[in-house]
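Asks: mind looking at a prediction? Sequence and model below.
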Amino acid sequence: MESNDTFDPYLISPAHSWNVLDFLEIIIGVAGLIGNVIVCVVMTVVKDLRTQTNCYVVNLAVSDSLSSLFLVLEPFLKKYVQVGEFYCRFIQSAFIFWVCMIESIFSLVAVTLERFVAIVYPFLYQRWFTPTTIAWSIVTTWILSVLSELKLLLIWQSDGIYCIYGWTDLKYSAGPISVMFSLNYVFPAVFMVYAYAKMIDSLKKDARQIQTSSTNQADAELLTARRRVITLLLIVVGAFFVCHTPNHFLYFAWHVGFRIEVPRKVYTTLVILTFLNSCVNPIIYAFRIKKFRKGCRRILCPFIPPDGVSVAHTV
């Protein structure tokens, strides 16, 4: 993940001098690591936040924590680890970072599916989403993420001086990359757009039904709480795709024949945008979840007395 003159380096040697991107990478990584660790702690400690939906939120925070840790370590590793097979396949390829990025996509798909069933098909929710099935779904997303990015360990090689990127021939790269782009980006994006459109439509129908019937206050509060959760998840999903769409499309375009010459500044901006997604979610939670703010204050400032009351639980 270096900022070269163009996006098509075949040979990459380790960088021995520090540059602005290295420092930005470390700063973003530290911020992301601190923020996501706080998310994990708060979501685990605060009783009102221990919901089934937040299991996926914690998993997303774990993924972002690992990618942030890689961002902190990568500049040092690239300067002090000797070039070899391990260096090229694990460090230069940013294998861990990209596994975590794909895991973030699959985790967003999983939490979208969980909310989709809860809102659109509530009669199936208790049967489909038990603690066991949620745990297995999280394990499955990690397994799929690792399998998806194993290609990086195969296509990066070392000649002892340089790291060599192996997929330079479209005959070998276009097909696999098209399949992976569809599975890792296009299909998840299409599903999430469809799911959130259906959820919003279902919530609108529920709202009209509440307005025209003598529904009790608890149902109205539940509807409000569900709307807040959906709004939060839409913001998280939107932030992810804003940060990652340019890089995904550039990577896909390059491997199917469009050898785009990307200026250094543009590519550096896209890299930084990708990095930023690792630290943006805690900021979103802080602005959108009152209980999360209270939990942060309780943990970080334990001597300040809590105030306010809790809001309705969501299914």
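Replies: Perfect, I can see it now. Residues are numbered from 1 along each chain as shown.
Asks: alpha carbons only for contacts and neighbour counts from here, please
Replies: OK.
Asks: what's the next secondary structure element after the lengthiest helix in the chain?
Replies: As assigned by DSSP state H, the longest helix anywhere in the chain is helix 217-255. Reading on from helix 217-255 to the C-terminus, the next helix or strand found by DSSP states H and E is helix 264-288.
Asks: contacts only, for residue 249.
Replies: With contact set as CA atoms under 8 Å, 6 or more residues apart in numbering, residue 249 has no partners.
Asks: sorry, wrong one. I was asking about residue 77.
Replies: Going by CA under 8 Å, 6+ apart, residue 77 touches residue 91.
Asks: how far away is it from residue 41?
Replies: Distance, residue 77 to residue 41, by CA to CA, to the nearest Å: 28 Å.
Asks: element containing the most centrally placed residue in the chain, please.
Replies: Residue closest to the average C-alpha location in the chain (CA atoms, centre = their mean): residue 104, at 3.0 Å. Assigned by DSSP H and E, residue 104 falls within helix 95-120.
Asks: just the buried positions in that helix, please.
Replies: Across helix 95-120, burial judged by 16 or more other CA atoms under 10 Å covers 95-120.
Asks: check stretch 246-262 too.
Replies: By 16+ other CA under 10 Å, the buried positions in stretch 246-262 come out as 246-247, 250-256.
Asks: may I have the distance across that stretch, first residue to last?
Replies: Termini of stretch 246-262 sit 12 Å apart (CA to CA).
Asks: picking that back up, which residues touch the residue nearest to the centre of the chain?
Replies: With contact taken as CA under 8 Å, 6+ apart, residue 104 is in contact with 60, 63-64.
Asks: and what of residue 134?
Replies: Residues near residue 134 by CA under 8 Å, 6+ apart: 52, 55.
Asks: check which element follows the strand or helix carrying it along the chain.
Replies: Counting by DSSP H and E, the element that carries residue 134 is helix 131-149. Sequence-wise, the next helix or strand downstream of helix 131-149 (DSSP H and E) is helix 151-155.
Asks: and the contacts of that next one?
Replies: 89-90, 93, 95, 165-167.
Asks: from those, pick the one nearest residue 306.
Replies: When the contacts of helix 151-155 are ranked by distance to residue 306 (CA to CA), residue 95 comes first, at 42.4 Å.
Asks: buried ones in stretch 202-217?
Replies: Here stretch 202-217 shows 203, 210 as buried, counting by 16+ other CA under 10 Å.
Asks: the structure to be compared is supplied as follows:
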Amino acid sequence: MAEQATQAFQAIVGIVGICGNGLVCVVIAKNRFMHTLTNAFIFNQALIDLIGSLMTLLLNLVPIPDPIPPGAAWVFLCSVWISDYLQWAPFTASTFNLITLTLERYLAIVFPFRYQALATRKKAIAVLVGVWVAGFLFSSFGIYLRFYEAGEPGESLMRARRNTFKTLLIVCAAFIICWTPNQIFFFLSNLGLKVDFSSPIFYITIGMVALNSCLNPFIYAIKYKQFQKGLKVVFGKRGDRASIATASTGHN
């Protein structure tokens, strides 16, 4: 019963995550004033979470074949599909992207001059791609173990940067809240303690991890002022040029 309830919850979360993160991607892509380095990481975060939400939905809707076919199909199903690799790999990549996003803001605020030299397009692309690679490789390692072991800114600019910082702080807090209970289970298991991975509480922690994939769009919509302006542009409520110009300076 608990497993069925969790599956239903994850399916709903998957749908909301696809819609919410898809909207974030569209808003950032369609508004040139949002084409900044910070928003590139936010776009990457939304894209990763969109894929994670899609996999969460598919893994709950697509039944596992019974009996499982032999040969290469068996290897694929066990190591990629049944293991939930396609779900946990984006979740892991999302974690790495959130770390890089936090570091990017740290460098921009604490070392602004060094940040200008480091924040190049090529380096940003390399980091964004590296986040995906690291997430999928890290999750692959988990499958391997399971398989074989069973300048002085103006006031408006400061306000924009403070808003970005507060938004990302909330994103980090949501991440910690959603992921910590699940990781406590695995931490206790790694310590050798007996952990019931079939308990209702564990299924709830899985649901919380999935929930994290669809929370960020709501956080952006409620807290991130530049994203709010982008939403208005996408949905036809175009503000004056001065407002958009002000928004575009918040992440340089």
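Replies: Thanks, I have it. All of these numbers come straight from a predicted model, not from anything done at the bench.
Asks: mind checking the TM-score on these two?
Replies: With the length set by TM-score structural alignment, normalised by the length of structure 2, the two chains reach a TM-score of 0.87; 242 aligned residues with a CA RMSD of 2.3 Å.
Asks: returning to that earlier point: would you reformat the contacts of residue 104 of structure 1 as JSON lines and include distance to residue 48 of structure 1?
Replies: Below are the contacts of residue 104 of structure 1 laid out as JSON lines (distance: CA to CA, whole Å):
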{"residue": "60", "distance to residue 48 of structure 1": "19"}
{"residue": "63", "distance to residue 48 of structure 1": "23"}
{"residue": "64", "distance to residue 48 of structure 1": "23"}
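Asks: in structure 2, what range does stretch 281-289 of structure 1 match?
Replies: Mapped onto structure 2 using TM-score structural alignment, stretch 281-289 of structure 1 covers residues 216-224.
Asks: cool, stretch 114-122 of structure 1 as well?
Replies: Mapped onto structure 2 using TM-score structural alignment, stretch 114-122 of structure 1 spans residues 104-112.
Asks: quick check: the aligned residue for residue 204 of structure 2 in structure 1?
Replies: By TM-score structural alignment, residue 204 of structure 2 lines up with residue 269 in structure 1.
Asks: so how many other residues sit close to its match?
Replies: With neighbours defined by other CA atoms under 10 Å, the count for residue 269 of structure 1 comes to 13.
Asks: next one: residue 232 of structure 1
Replies: Quick note: residue 232 of structure 1 (other CA under 10 Å) scores 18 neighbours.
Asks: what's the closest non-adjacent residue to it?
Replies: With sequence-adjacent residues excluded and distances taken as CA to CA, 6 or more residues apart in numbering, residue 232 of structure 1 is closest to residue 288, at 6.7 Å.
Asks: that neighbour contacts residue 233, correct?
Replies: No. Assessed by CA atoms under 8 Å, residue 288 of structure 1 is found out of contact with residue 233, at 10.2 Å.
Asks: between those two, who's got more neighbours?
Replies: Of the pair residue 288 of structure 1 and residue 233, residue 233 is the one with more neighbours under other CA under 10 Å, namely 20 against 16.
Asks: gap between the corresponding residue of structure 2 for the more buried one and residue 219 of structure 2?
Replies: Matched across to structure 2, residue 233 of structure 1 falls on residue 168, judged by TM-score structural alignment. Shown here: residue 168 of structure 2 relative to residue 219 of structure 2, a distance of 9 Å by CA to CA.
Asks: coming back round to it: counterpart of the residue nearest to the centre of structure 1 in structure 2?
Replies: In structure 2, residue 104 of structure 1 lands on residue 94 (TM-score structural alignment).
Asks: how near is that match to residue 150 of structure 2?
Replies: The value you get for residue 94 of structure 2 to residue 150 of structure 2, if CA to CA is used, is 26 Å.
Asks: in stretch 228-247 of structure 2, which residues are buried?
Replies: Of the residues in stretch 228-247 of structure 2, 228-231, 233-234, 244, 247 count as buried by neighbour count, 16+ other CA under 10 Å.
Asks: what residues does it touch?
Replies: Stretch 228-247 of structure 2 is contacted from outside by 27-28, 30-31, 33-34, 156-157, 160, 220-222, 225-226, using CA under 8 Å, 6+ apart.
Asks: rerun that using 10 Å as the cut-off
Replies: Stretch 228-247 of structure 2 is contacted from outside by 23-24, 26-34, 156-157, 160, 220-222, 225-227, 248, using CA atoms under 10 Å, 6 or more residues apart in numbering.
Asks: first to last residue in that stretch, what's the distance?
Replies: 10 Å.
Asks: distance from it to the middle of the chain?
Replies: 25 Å (CA atoms, centre = their mean, to the nearest Å).
Asks: try stretch 239-247 of structure 1
Replies: Distance of stretch 239-247 of structure 1 from the chain centroid (CA atoms, centre = their mean) equals 10 Å.
Asks: and that stretch, which residues are buried?
Replies: Neighbour-count burial for stretch 239-247 of structure 1 flags 239-241, 243-244, 246-247 (criterion: 16+ other CA under 10 Å).
Asks: what distance do you get for residue 213 of structure 2 to residue 49 of structure 2?
Replies: Distance from residue 213 of structure 2 to residue 49 of structure 2, by CA to CA: 5 Å.
Asks: and for residue 172 of structure 2?
Replies: Here residue 172 of structure 2 is placed at a distance of 14 Å from residue 49 of structure 2 (CA to CA).
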